[in-house]
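Novice: Dropping the sequence and predicted coords here.
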Amino acid sequence: MSEELVRIDAVSKRFGKNGPIALTRLSASFFGGHVTGLAGPDGAGKTTLLRLIAGLLKADEGALDVCGHDTLRAQGDIKRDVAYMPQRFGLYEDLTVIENLHLYADLRSVTGGARTDTIERLLRFTALEPFTARLAGALSGGMKQKLGLACALIKKPRLLLLDEPSVGVDPISRRELWRMVYELVDQGIGVIWSTAYLDEAERCKTVLLLSEGKLIYQGAPETLTQSVAERTFLVADITGDKRAVLTRALDAPQVLDGVIQGDAVRLVLKEGEKAPNADVLQAGPAANVISTPPRFEDAFMARVGGGAKGASPFAGAPKHGADNDEIVVEADALTKRFGDFTAADRISFAVRRGEIFGLIGPNGAGKSTTFKMLCGLLKPSAGAARVAGLDLAKAPGKARARLGYMAQKFSLYGDLSVRQNLNFFAGVYGLSNAARKGAIARMIETFDLESYLNTNAGSLPLGYKQRLALACAVMHDPDVLFLDEPTSGVDPRTRREFWGHINAMVSRGVTIMVTTHFLDEAEYCDRMALIYRGRAITSGAPDALKRRAASSKNQNPTLEDAFIALVEDFDRKEAA
């Protein structure tokens, strides 16, 4: 039997005398030799629990035993036995890879021959040997996480705590992180992996599911998944608007949750209910509702009560004519060079009105560079970017007035309150007087910001930061909305809220451009382009890309499988 590394008995934690309760009488155990997943919505208490285990916080009630040590009396022993990699790992971006490793070796008192051997081993383990002289700030997202993991492992722990280590990391780098973690598990190290990505929770031996500071499930992920067996369905072969079908399905009383899945709509039913008829959903003459195997995310959504019901405030009459064949965003041989390095190489595609178009690809592939050229934030070295019929090189001001942009990293003013940020961006978009007041009031109501109006944006929980960022991007009712990893690290319930608003905007004729590393989310797109090594190597609808990547070994690939297969196929052809 595996060694019990952590025992938690009725632990509670509140921040401030009258502040929010982060954890309520939580009891759980964590064991060595395998990965335990820690999942739950934003604000569920995941980070608080990890910080308690690491000895960085003190519980208000209850007891924690970590590697045989009481967290209140033996913090030095806990620091020796536990390694903690927080969400925003403290790399020094103006130091090189090797300088960061030496700094953390100093902090953990790893010296002499042991230091040399450990650093060499970690560089091999993370495949960072060729990059020792590169500044940490110049690394891709995946390489930063690998370096963060190496720094956390500078002294071999008994227990490794990882707080959402794969946020902002592409699928290839994510698989590499998992490979490295399983190598550690094979050495007997216990790992607790906090995540908002529920496909990751499925890879864990056990999972703890938290909601509002309470433990609502502990056990094998497959056991929770099977709790919604025979309650998951696909509305397939839809004719017409699949988003309208989703809206009607969510209005059905027997439906608990629903999302777009490629060309289909995925539904989770309430317990004991029958699936709605395709005719009732007005899905078209060829459509049918078929049973499909459950996923862990289906069970998660059922356990937390399902997604939001009701129409988004962004729903309404189309803001433009019915010409959905109009090209609204166009990349014409877009190229961007930084010195001798070509970040984007002759990238071309066209996006129609009322379409969601995704850019996917590994970290550093050129997605964000392409995005910034289309937004007018970067000037192309060659080629042209056109938005709403306007050339960004010739009429940048007019073009930018027609678009909204939500940046990959939180781009609001952290030292300003929520209200001040809303006022500032209303001014940037030229809204004044009654129009400004009306727009701000709508954003406050739509994104439930009332209770945070006087809170500095930098202090908001992640989900509310993302809500505020989206509010500031759409308050002027743009024709085109650019979303650069809009739900990175956000839990499935909040992600559904976001996409409910986005789908409502699309129904009115707004065109959406989105980048994402979370490929379940990429299924929501109508079409996408796979960017790799600065080039658009393939494009098409999500289901078309999956069919393109199918093989005798994997006849029904996921979109993540297709992503990796298409990249590997491109590499083979380039090497031939």
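Specialist: Received the coordinates, thanks. A quick note: this is a predicted structure, and the numbers were derived from the prediction, not measured. Numbering: from 1, shown residues only.
Novice: Could you use CA atoms for every contact and neighbour count after this?
Specialist: Fine.
Novice: count of residues packed around residue 40?
Specialist: 29 (other CA atoms under 10 Å).
Novice: which ones are touching it?
Specialist: 46, 195-196, 209-211, 491 (CA atoms under 8 Å, 6 or more residues apart in numbering).
Novice: Next step: the residues you listed restricted to helices.
Specialist: Judged by DSSP state H, these include residue 46 as members of helices.
Novice: Out of the contacts of residue 40, the closest to residue 98 would be?
Specialist: Residue 98 has its nearest neighbour among those in residue 195, at 28.2 Å by CA to CA.
Novice: Tell me if I'm right that the closest one and residue 42 touch.
Specialist: No: judged on CA atoms under 8 Å, residue 195 makes no contact with residue 42 at a distance of 10.1 Å.
Novice: Can you tell me which of the contacts of residue 40 end up in strands?
Specialist: In this view, the contacts of residue 40 that belong to strands under DSSP state E are 195, 209-211.
Novice: I'd like these as TSV, with neighbour count and distance to residue 510 appended.
Specialist: Formatted as TSV, the ones in strands among the contacts of residue 40 follow (neighbours: other CA atoms under 10 Å; distance: CA to CA, whole Å):
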residue	neighbour count	distance to residue 510
195	24	32
209	24	36
210	23	36
211	20	34
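Novice: Determine which two of those are furthest apart.
Specialist: Longest span within the ones in strands among the contacts of residue 40, CA to CA: 195 and 211, 13.3 Å.
Novice: Run through the neighbouring helices and strands of the helix or strand hosting residue 573.
Specialist: Secondary structure assigned from DSSP states H and E places residue 573 in helix 559-575. The elements that helix 559-575 packs onto, with contact taken as 3 or more CA pairs under 8 Å, 6 or more residues apart in numbering; DSSP states H and E, are helix 171-186, helix 519-522, helix 542-549.
Novice: Quick one: residues contacting residue 80.
Specialist: Going by CA under 8 Å, 6+ apart, residue 80 touches residue 157.
Novice: before we go on, here's another structure to hold up against the first:
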Amino acid sequence: MSGAHEIILDGVVKSFPGMQRPAVASLSTRIQSGAVMGLVGPDGAGKTTLLRMLAGLLKPTDGSLRVVGLDPVSQDRELHAILGYMPQKFGLYEDLTVMENLTLYADLRGVTGTVRQQTFERLLTFTDLTRFTERLAGKLSGGMKQKLGLACTLVGQPQVLLLDEPGVGVDPISRRELWRMVHELADEGMLILWSTSYLDEAEQCREVLLMNEGELLYSGAPQTLTQHMAGRSVLIRATRGGNRKLLQRAICRPEVSDGVIQGKYLRLILKQDADRHTLLDALEQPGAGFTDAQPRFEDAFIDLLGGGPDHESELAKIMPQVPANPEETVIEARRLTKKFGDFAATDHVDFQVKRGEIFGLLGPNGAGKSTTFKMMCGLLVPSDGNALVLGMDLKTDSGRARQHLGYMAQKFSLYGNLTVLQNLKFFSGVYGLKGQKQRDKIDDMVAAFNFSPILNQAPDALPLGFKQRLALACALMHEPDILFLDEPTSGVDPLTRREFWLHINGMVDKGVTVMVTTHFMDEAEYCDRIGLVYRGKIIAAGSPDSLKQSIASPENPNPTMEQAFIELVQDYDKREEAS
């Protein structure tokens, strides 16, 4: 391996005015080409700041760094000729076609003539976008946009590739394709640094840099860190009270570092030297026992950061109890159809959601789940069929139905130029709260989400995790008994996702019904039932465990949710081709 294909950081520090601690603190490491290097850490870890310094967009406060032997600040022109940088919000022009975007980036890179033609052919084949050259970028699915973004980044045939969370908002099939492409590039000798909040992605890297609050906590192979968790990952199944209640009890125990729901089981990470017998007695589950589970990198990541939430949901405590009737159907789709011209984005979809359930809509990018979801919220009018909430048709009685609904959009939809407090006042007012009742509800939300330190800040200046907390708080101001969550944790780190699901599980225990879309397959495990949407239809439905077992085989007796997702979609394609 050539010594030129490496990144060297020596005591790199980056501080910003007004921040108590550096965004990156005295970072020294060496990154070499030949395989993908993962950059992992929670919100505010310093990942994006580091990538921007490597790209020459930020100047270090102290220390030195070299990218392929070049100083990103003083030798920026030479570096930009050999570097590709794909930020979180990649600069595709949505009103240009796929080919027009590629042409623009070729012009910027000075790629012309025969080389341009050969480059376009290679990249379109590589990303499987050859059939879509005339499609507007804005009309592409999330996964196709990321592949086009990668293609544009690669137009100049860079030696170094910096990718800032390219898998965010991308379904498992598209993420697998992105990884296949990036591994191919790494095998060809390209130096690749991939920032991610998906910890299953980190396991695909040769080595990872794990950062938190600007500090480097670990550098090395992810498998090495995972091995430290041997004997501390266990499964237990609730014998009474259900897994949600068991999870809330378990994470408050001093023996437990972390806990998540995994289908019919609860997955717990035990602290060092935890007494299993004491814990089992405290959980009060007659006949239950612990089964050892294979450790995951996510277990090690959460444990290294000090563990997950260790308390009950403060949000659930302030939500009123909804009268429980588990047989009541509160959300229903009847032959729900939405056409755009001749194209059926949703095609005769049927499902029911009972009171107090979590129902998940899963599907690849462009499969029709967002269209279905928006019709169920009353944001889109069906072309045919019915979307019902509490028996009220959203087409004819949306005003009354919306009084029961809370909605959190996929993209941050609050007012970025208002402060956190002003957003809380505005949305509580929209929902009809005024006077003392409004002030009390705002105080409750500020306490539940710990907004006090940021009340006078604008959301645009906040990390994504705080933006999502604020969006959830605004959606709950009127105490809805039905909650629609459209990819609520897309792009946030695993610790923040655990906090969100702590709140969601707590609200469901209060009788709130939740309908959610997600690309995180571990989040799908929290759902009572799942509808897998593909080509506008629900191609599979059932509990997470039933979907996993539907693809189980002697070679793979315990498939993951991601494997089930991918195989069910691929099997549907095979059946359609054969028919």
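Specialist: Done, it's in. Model, not experiment: these values are computed from the prediction.
Novice: circling back: determine which stretch of the helices and strands packed on helix 559-575 of the first structure is the most buried.
Specialist: helix 519-522 (a mean of 21; mean count of other CA atoms under 10 Å).
Novice: Show where that helix falls in the second structure, residue numbers please.
Specialist: Under the alignment (TM-score structural alignment), helix 519-522 of the first structure falls on residues 521-524 in the second structure.
Novice: quick one on the thing from earlier: nearest to residue 465 of the first structure, of the ones in strands among the contacts of residue 40 of the first structure?
Specialist: residue 195 (17.9 Å).
Novice: for the closest one, what are its contacts?
Specialist: Contact analysis of residue 195 of the first structure by CA under 8 Å, 6+ apart lists 37-40, 163-166, 201, 489.
Novice: Please tell me how far it sits from residue 5 of the first structure.
Specialist: 20 Å (CA to CA, to the nearest Å).
Novice: same deal with residue 444 of the first structure?
Specialist: Taking CA to CA, one finds residue 444 of the first structure at 45 Å from residue 5 of the first structure.
Novice: Show me what the helix or strand containing residue 123 of the first structure is packed against.
Specialist: Element membership for residue 123 of the first structure, per DSSP H and E: helix 112-126. Where contact means 3+ CA pairs under 8 Å, 6+ apart, helix 112-126 of the first structure is packed against helix 141-152.
Novice: What angle do helix 112-126 and the helix it packs on make with each other?
Specialist: Orientation of helix 141-152 of the first structure against helix 112-126 (axes from the mean of the first three to the mean of the last three CA atoms, to 10 degrees) gives an angle of 150 degrees.
Novice: Over which residues of the second structure does helix 141-152 of the first structure lie when aligned?
Specialist: Going by TM-score structural alignment: helix 141-152 of the first structure matches residues 142-153.
Novice: average distance between that stretch and the first structure?
Specialist: For stretch 142-153 of the second structure, the mean deviation from the first structure after alignment is 0.3 Å (mean CA distance after the TM-score superposition for the first structure).
Novice: which residues in the stretch 1-150 of the second structure form strands?
Specialist: Using DSSP state E, counting those that start in this stretch, the strands of the stretch 1-150 of the second structure run over residues 6-14, 24-32, 36-40, 62-67, 83-86.
Novice: gap between residue 366 of the first structure and residue 236 of the first structure?
Specialist: Using CA to CA, residue 366 of the first structure is found at 34 Å from residue 236 of the first structure.
Novice: Look at the two and report which has more neighbours.
Specialist: residue 366 (25 against 21).
Novice: how near is the aligned residue in the second structure for the more buried one to residue 311 of the second structure?
Specialist: By TM-score structural alignment, residue 366 of the first structure lines up with residue 368 in the second structure. Distance, residue 368 of the second structure to residue 311 of the second structure, by CA to CA: 37 Å.
Novice: which residues touch residue 87 of the first structure?
Specialist: Residue 87 of the first structure neighbours (CA under 8 Å, 6+ apart): 162-165.
Novice: my read: residue 233 of the first structure touches residue 292, true?
Specialist: Yes: at 5.1 Å, residue 233 of the first structure and residue 292 qualify as touching, with contact defined as CA under 8 Å.
Novice: what sits in contact with each of the two?
Specialist: Counting by CA under 8 Å, 6+ apart, nothing touches both residue 233 of the first structure and residue 292.
Novice: between the two, which one's more packed in?
Specialist: When residue 233 of the first structure and residue 292 are compared for neighbours, residue 233 comes out ahead with 21 against 15, by other CA under 10 Å.
Novice: Can you report how many residues lie near the residue nearest to that one when sequence neighbours are not counted?
Specialist: Spatially, and ignoring its direct neighbours in sequence, residue 233 of the first structure is nearest to residue 291 (4.4 Å; CA to CA, 6 or more residues apart in numbering). Counted with other CA under 10 Å, the neighbours of residue 291 of the first structure add up to 15.
Novice: what about residue 133 of the first structure, neighbour count?
Specialist: Residue 133 of the first structure has 12 neighbouring residues, counting by other CA under 10 Å.
Novice: Once you drop chain neighbours, what's closest to it?
Specialist: Using CA to CA, 6+ apart and skipping residues adjacent in sequence, the residue nearest residue 133 of the first structure is residue 96, 5.4 Å away.
Novice: again, but for residue 282 of the first structure
Specialist: Distances taken as CA to CA, 6+ apart place residue 245 nearest to residue 282 of the first structure, at 6.7 Å, with adjacent residues excluded.
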